[in-house]
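[1] here are the coordinates; sequence isn't available:
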C-alpha cells in the first residue's frame, strides 16, 4: 500500500508544484491538502473499502476543485492544469467506484450528473454501462432517454433507447408515459423549427398515437390513461392531440366506465373548457383545417389559443356542464366514492365565490341534497353540510331533519356525534342529552366511546350550570365493562378528588378495582392522586404501593412500564431493599420477549440512583 501511495504522490507532484508556484495557499494548507488526499486514497485502496469511501473522496475533490477555482479568480493566475488534473482524478474515482461497486445506484447517478457538466461526450457510455447492472429499473431507462433527447434532439437515437426499454419492460407505465411525452414534445419542436412543416408534425403525432394503440392491451391501469389525457391537455398540444384525446376517452368509457375516478376526470375537463360535444364533433379533416389556419397566425405560439376545436364558454356554462357530468356519473356509478368526488368538486368551487357565487352555492347545496337522498354521502360531507346549514337562518331545524333522516339509515357513531356538536354549538343541553341517549340506544354503548367523550367535554364546560349531570355520566361510564371505557374510571377518580375529597377518591378506587375488566389508567391515576395529595406518611406510602402493585398484578406480564413505575416508587418514597426482589419478580413474570427491555430499563434506573 505504501508503494501505491508513493506512486500516486509522484504522479500528482506537478499539481502541487503548480499550486505552490502560484502561491494560492500557505505551505501548511498545501501540506494539509496532501495529507487529506492521502487519507482518502488509503481508504479506497484498502481491501475493506465501501461505496461511502469513494463518495467521500469524490466530494473532497469536488470541494478542492471549487477552492482552486475561487483562488484562481482571486489571484488572477492560471490554474487550468490543476483543475484538469482534479477532474481527471474525479473521473478515475467514479470509474473505479462503479467498477468496484456496480450495484450502488448512487455512484452511477452521481457519475452521470458530474459528466453532464464536465465530460458530456461520455454520458451515453456511462448510461450503457449502468444499464448492464440496473436495466431492471425502468426509471433509469427514462432518465437515459430524456437526457439523449434534451442533449441531441435526435429522435432516432431516443426511439432506439425506448424500444430496448420496452422490450425489457413492456408494461411499464413510466416508460410509456415518458416516451409519449417526448413524441408529443417533438410535435411542438417541429412546429417551432418550421411552421409550415405540417407533414413532419403529423408524423410525430402519429408515432404517439401508434404507441398508445400498441399498449392498450398491455396496460390495464386506468390512471395510465388519465395521465396520457393530462399530457394531451397541455396548452401546446391540446388542439393537435384532439383526435387522440377522443380515442383515449372512448377507450376509457368502454373499459373503465365503472370507475369513479374516470367520471371525476371527465367532469373536471368540462370545467377546463374541454367539452365532450366539441370532441365528438371533431374530425381529422377539421383538425387539418384548423392546423393550416393556425400556421398563418402571428400569435401561434400563444398557448391560450384554442382555435376552433374548443368553443369558448363562460365560467357559468362550464360549471353547469361539469355539474351535469357529475349527475350522470352518480347514476352510472352509485357509490360513496363517486359521491365524494362530486361533492368535493362542488366544495372546491366554493372556495372562491367572487365570480358566479350564487351558482356555485346552488350547485353545492344541490349536491348535498342529492347525496343525502342517495344514502351514500360520507360522514365528512355531512359535517360540511351541517356547518353550512348552521350559518343560515333556522339552520338548526334543517340540521335536525337532515341528521334524523341520516341516522335512520346510517347507524354511525360519527353522525350522532355531529348531531350532538350541533346542539352544543347552539347551547341546547336538553337536545344534546337526548341525542346522547339516542346514540347509546341505537348503536349500543360499546360503540359510543367518542359520544361519551364528547358528552364529558360538554358537561365539563357546563359544570356550574348542571354539576350533577357530569357526575352521573362519569359514574355510568365508569361502570361499563367494555375495555374502551377504562379511561372513564380514571376521569371519575379525578373528578371525585377535585370536587369531593381524597377519602371519597380512595373509596371509589377500591370499588372500581372490583369491576371488570382491569384498567391500567385507573391504577396510574390513583397513584398520581396519592403522590400529589399525600404527605408520604406510612399510610400514604402503603396506598401508593397498593396502586403500583395492582398495576403489576393485572398488567405485569405484558407491560414493562408498570414494573419500572413500581421500582421508581420504592426508590423515591418506598423501601429500597424491595427493589432487588421486585427486579426478580419482574423477570419471572414478564413475557420472555420483554425481559431484555426490562433489564435495560432497570440498568438505566440504577445509574440514576
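    On my side now, so go ahead. These numbers were taken from a predicted model, which means no experiment stands behind them.
[2] alpha carbons only for contacts and neighbour counts from here, please
    Noted.
[3] now do the strand or helix carrying residue 187: which elements does it pack against?
    Following DSSP states H and E, one finds residue 187 within helix 173-193. Judged by 3 or more Cα pairs under 8 Å, 6 or more residues apart in numbering; DSSP states H and E, helix 173-193 is in contact with helix 138-152, helix 155-168, helix 198-215, helix 222-232.
[4] would you pull up how far that helix lies from the middle of the chain?
    Mean-position distance between helix 173-193 and its chain equals 29 Å (Cα atoms, centre = their mean, to the nearest Å).
[5] list the buried residues in it.
    Within helix 173-193, the residues scored as buried using 16 or more other Cα atoms under 10 Å are 173, 175-188, 190-191.
[6] hang on, the earlier thing: how about the helices and strands packed on helix 173-193, which one is nearest residue 369?
    Minimum separation from residue 369 across those (Cα to Cα) falls at helix 222-232, 29.6 Å.
[7] spell out the secondary structure type for residue 351.
    coil (DSSP: H, G, I helix; E, B strand; the rest coil).
[8] now for it: which residues touch it?
    By Cα atoms under 8 Å, 6 or more residues apart in numbering, no residues touch residue 351.
[9] separation between it and residue 357?
    Counting by Cα to Cα, to the nearest Å, the gap from residue 351 to residue 357 is 10 Å.
[10] and the helices in the stretch 201-350 of the chain?
    Assignment of helices within the stretch 201-350 of the chain using DSSP state H, counting those that start in this stretch yields the ranges 222-232, 242-255, 260-272, 276-281, 284-294, 315-332, 336-349.
[11] and the comparison structure, right after this:
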C-alpha cells in the first residue's frame, strides 16, 4: 500500500537525499503503479514496470548517498524498498510460475543486493516448480558452493537434481567440478593450518577427499549411465584444471583409450596432447630458436599419432580431424616445413 511508503519517504526528505517536490513525484508515480497491480485483470508488464521503478529508485538513492557522503538510516529507507521488491517478485512469480526469466530476474536482484537468505528461498521455490531444467539446479548449486561456501548444500542439490535427470552429462560434469573444488579448498585450508603450526586434530581432513576421491566416485557413477567420448573428454578437461588429479586423469585417459579407441575424437585428443607434453628442458635460458625447434618436434609427434590414426581408422571424420589440425597449425605460421607439406 502507498501509505506504507510514508515513513521511508519522510526519512529521505529529512536526511536531505530527496527534496519535497521529488517526494511528491515518487508518491504520484507509486500510486499509479500500485493501482495497476491491484486491478482484477493483472498484467505481467505492470509488475515488471513497478519492480523496475523500485530498482531505479534504489540506484538513485545509492548515488545520492555517495554524493553527499551519508550512509545512515538504511534500515528505514533501503530495507523497506528491498522488502517491497521481493514481495512484488513473489506475487509475480506466484502468478506466472512458468516464466523462467521472471524467476531469474529475482535471482539477479537478490545477488545484486546480497540478499542471501531471500535468494535461498527463491531457489528452493523455483526448483520445486522448474525441476525439469538442469541449468537451474546447476546455478543454485554453484551459488551454494561459490557464494555461501557450502559444499554440503551444493552436493545435496546435485544429488537431488540427478534424481530428476539421471543421464544429464552437464549435471555430472558440474558435480564432478564441485567435488574437485571442495578438495582443493580443503587442501589449501590444511596447508594454511600446517604453515601456522596449528593442531589439526580437531579438523577432520580425510586423505581420500583431499586426493579427489569424491570426484572419482562421481565420475565412475556417471560412466555407468553416460556413454560417449565427448563426456570423457569434458571431465578430463575439468580434471586438468586441478594440480592434484594426476591419478584421476590417468584413469579417465585409460577408459578413453580402452572404450573409445575407434572414435576419431579419441585419436584427435591423443594426437593434440603431444603439443602439451614437453620434452626435458635444456639447461640455461631457452632461445627463440630452441623454442621453435621444440614446437616443431611436438608437431611432428602429433603428426605421427595422426598418421597412426588414419591407418587404424581410415574414415572421413578421422581425416577431417587430421586436416583440421594441420590447417590450424599452418595458420599459426609454424616453421615446420614438414607440416606445411602435409
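    Everything's here; your move. Quick caveat: nothing in here was measured; it's all calculated off a predicted structure.
[12] that older thread, show where the helix holding residue 187 of the first structure falls in the second structure, residue numbers please.
    Using TM-score structural alignment, helix 173-193 of the first structure corresponds to residues 169-189 of the second structure.
[13] give me the mean distance between the longest helix seen in the first structure and the second structure.
    Secondary structure assigned by DSSP state H gives helix 51-75 as the longest helix of the first structure. Mean deviation of helix 51-75 of the first structure relative to the second structure after superposition (mean Cα distance after the TM-score superposition for the first structure): 1.8 Å.
[14] buried residues in that helix?
    51, 53-55, 57-58, 60-62, 64-65, 68-69, 71-72.
[15] likewise stretch 77-96 of the second structure?
    Buried positions in stretch 77-96 of the second structure, judged by neighbour count with 16+ other Cα under 10 Å: 77, 78, 81, 82, 84, 85, 86, 88, 89, 90, 92, 93.
[16] contacts for the longest helix of the first structure?
    So helix 51-75 of the first structure is in contact with 24, 37, 40-41, 43-44, 78-79, 82-83, 86-87, 89-90, 93-94, 97, 101, 104, 107, going by Cα under 8 Å, 6+ apart.
[17] could you tell me where stretch 213-229 of the second structure falls in the first structure?
    Under TM-score structural alignment, stretch 213-229 of the second structure corresponds to residues 206-222 of the first structure.
[18] from the chain's centroid, how far away is the matching stretch?
    With Cα atoms, centre = their mean as the basis, stretch 206-222 of the first structure stands 29 Å off its chain's centre.
[19] likewise stretch 74-91 of the first structure?
    Relative to its chain's centre, stretch 74-91 of the first structure lies at 44 Å (Cα atoms, centre = their mean).
[20] so what's the residue count around residue 538 of the first structure?
    10 (other Cα atoms under 10 Å).
[21] relative to residue 476 of the first structure, how far out is it?
    Distance, residue 538 of the first structure to residue 476 of the first structure, by Cα to Cα: 34 Å.
[22] check residue 370 of the first structure too.
    Shown here: residue 370 of the first structure relative to residue 476 of the first structure, a distance of 40 Å by Cα to Cα.
[23] quick one, what contacts the most centrally placed residue in the second structure?
    For the second structure, the residue nearest the mean C-alpha position is residue 142 (6.0 Å; Cα atoms, centre = their mean). Going by Cα under 8 Å, 6+ apart, residue 142 of the second structure touches 154, 178.
[24] tell me the counterpart of it in the first structure.
    Using TM-score structural alignment as the criterion, residue 142 of the second structure maps onto residue 146 of the first structure.
[25] what does residue 120 of the second structure give?
    Matched to the first structure by TM-score structural alignment, residue 120 of the second structure sits across from residue 124.
[26] ok, now which ones touch its match?
    144, 148.
[27] what distance separates whichever strand or helix holds it from the middle of the whole chain?
    Using DSSP H and E, the secondary-structure element containing residue 124 of the first structure is helix 123-134. Centroid separation between helix 123-134 of the first structure and its chain, computed with Cα atoms, centre = their mean, is 32 Å.
[28] average offset between it and the second structure?
    The superposed helix 123-134 of the first structure is, by mean Cα distance after the TM-score superposition for the first structure, a mean 1.1 Å from where its aligned residues fall in the second structure.
[29] in that helix, what counts as buried?
    Buried residues in helix 123-134 of the first structure, counted by 16+ other Cα under 10 Å: 123, 124, 126, 127, 129, 130, 131, 134.
[30] check stretch 153-165 of the first structure too.
    155, 158, 159, 161, 162, 165.
[31] CSV please, covering those residues and showing distance to residue 524 of the first structure.
    Listed next are these as CSV, based on distance: Cα to Cα, whole Å:
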residue, distance to residue 524 of the first structure
155, 72
158, 68
159, 69
161, 66
162, 65
165, 62
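[32] which of those sit farthest apart?
    Maximum pairwise distance among these (Cα to Cα): 15.0 Å, between 155 and 165.
[33] the helices in the stretch 401-550 of the first structure, which residues?
    Counting by DSSP H, counting those that start in this stretch, the stretch 401-550 of the first structure has helices at residues 413-425, 429-443, 449-461, 467-478, 486-499, 502-512, 520-533, 538-555.
[34] with residue 138 of the first structure as the reference, name the closest of these.
    helix 413-425 (44.6 Å).
[35] for the closest one, grab the matching residue range in the second structure.
    Going by TM-score structural alignment: helix 413-425 of the first structure matches no residues.
[36] helices or strands up against that helix?
    Counting contacts by 3+ Cα pairs under 8 Å, 6+ apart, helix 413-425 of the first structure packs against helix 379-390, helix 395-409, helix 429-443, helix 449-461.
[37] in JSON lines: these, plus mean neighbour count and distance to residue 471 of the first structure.
    Below are those laid out as JSON lines (neighbours: other Cα atoms under 10 Å; distance: least, Cα to Cα, whole Å):
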{"stretch": "helix 379-390", "mean neighbour count": "17", "distance to residue 471 of the first structure": "30"}
{"stretch": "helix 395-409", "mean neighbour count": "15", "distance to residue 471 of the first structure": "28"}
{"stretch": "helix 429-443", "mean neighbour count": "16", "distance to residue 471 of the first structure": "14"}
{"stretch": "helix 449-461", "mean neighbour count": "18", "distance to residue 471 of the first structure": "9"}
